[in-house]
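Enquirer: Got a predicted model here, sequence first, then my questions.
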Amino acid sequence: MFSSLAAAAPCAVVAWGGGPWFGWWWFLIPLFWIGVFFLIFGVFGRRWRRAAVARGGYGWGPNGPHGGTRAAEQTLAERYANGDIDEKEYRARLEVLRANRGDSA
């Protein structure tokens, strides 16, 4: 099958009226569209990333809204469970963490 395609390709070039330089510019078509997609995703991806950072992160992970505060609360709870701090210190530090969070969530 490939040999028949290889034999038919020069005939198709001649039938379309192409010359010896007919085939080189066909490589520019995919390169053009690849460039267009890179441009679109580069511009809009940058805008989406900046908007996500302006909102406070990319979700509810460590970099998301209040993800650091929740991780700090979890660490504080682990220290209390291990006996590193007493209940009074735990509650005082927890109150400070929640006051600095900025909302009641």
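Expert: Perfect, thanks for sending it. From a predicted model like this one, the values you see are computed outputs, not experimental measurements.

Enquirer: drop to CA atoms for contacts and neighbour counts, all remaining ones
Expert: OK.

Enquirer: Next, the contact list for residue 72, please.
Expert: Contacts for residue 72 were tallied using C-alpha atoms under 8 Å, 6 or more residues apart in numbering; they are residue 97.

Enquirer: May I see the buried residues of the host helix or strand of it?
Expert: Following DSSP states H and E, one finds residue 72 within helix 67-82. By neighbour count on 16 or more other C-alpha atoms under 10 Å, the buried set for helix 67-82 is 67, 69, 70, 73, 76, 77, 80.

Enquirer: next up, a second structure to put side by side with the first:
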Amino acid sequence: MPIDSDFESTREVVDDHEGHDVWGPVEEPEPLGIHGTHVAVDFDVCLADGACLEDCPVDVFDWVETPGHSVSDRKADPARESQCIDCMLCVDVCPVDAIDVDPTRRTE
């Protein structure tokens, strides 16, 4: 199931992770929620194939460890979402549609 592109209206901010919002619910070890706002990654969908990290021209993403999660033990975290240039490469290369980029959701 892909990321919910309407997460701002269907979820609420439940935490802050490394300077970006986490949209819940969050119930460890699963679900982990959606990380980021402008560049949003559904940690429960992300399978950590690394395409977004490899293709992002401005290095928005970092790996974050999520040990014990049923989908993968690490996730692509939008650690520098404010640097995003809205090229949408990460959205295009994500094999499970775990990423949503929306220029109208800039948080700067």
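Expert: Received, thanks. For clarity, every value in this text was computed on a predicted model and none was experimentally measured.

Enquirer: Please state their TM-score.
Expert: Scored by TM-score structural alignment, normalised by the length of structure 1, the superposition of the two chains gives a TM-score of 0.21; 46 aligned residues with a C-alpha RMSD of 5.3 Å.

Enquirer: My understanding was that residue 13 of structure 2 contacts residue 24; is that so?
Expert: Yes - counting by C-alpha atoms under 8 Å, residue 13 of structure 2 touches residue 24, with 6.2 Å between them.

Enquirer: tell me the SS of residue 91 of structure 1?
Expert: Here residue 91 of structure 1 is recorded as helix under DSSP: H, G, I helix; E, B strand; the rest coil.

Enquirer: Neighbours of it, how many?
Expert: Using other C-alpha atoms under 10 Å, residue 91 of structure 1 is surrounded by 15 other residues.

Enquirer: mind checking how far it is from residue 97 of structure 1?
Expert: Residue 91 of structure 1 sits 10 Å away from residue 97 of structure 1, going by C-alpha to C-alpha, to the nearest Å.

Enquirer: same deal with residue 43 of structure 1?
Expert: Residue 43 of structure 1 is 37 Å from residue 97 of structure 1, where distance means C-alpha to C-alpha.

Enquirer: same question, residue 81 of structure 1
Expert: Residue 81 of structure 1 is 18 Å from residue 97 of structure 1, by C-alpha to C-alpha.

Enquirer: and residue 51 of structure 2, how many neighbours does it have?
Expert: By the measure other C-alpha under 10 Å, the count of residues near residue 51 of structure 2 is 16.

Enquirer: Can you verify my assumption that it contacts residue 92?
Expert: No - using C-alpha under 8 Å, residue 51 of structure 2 makes no contact with residue 92, being 9.5 Å away.
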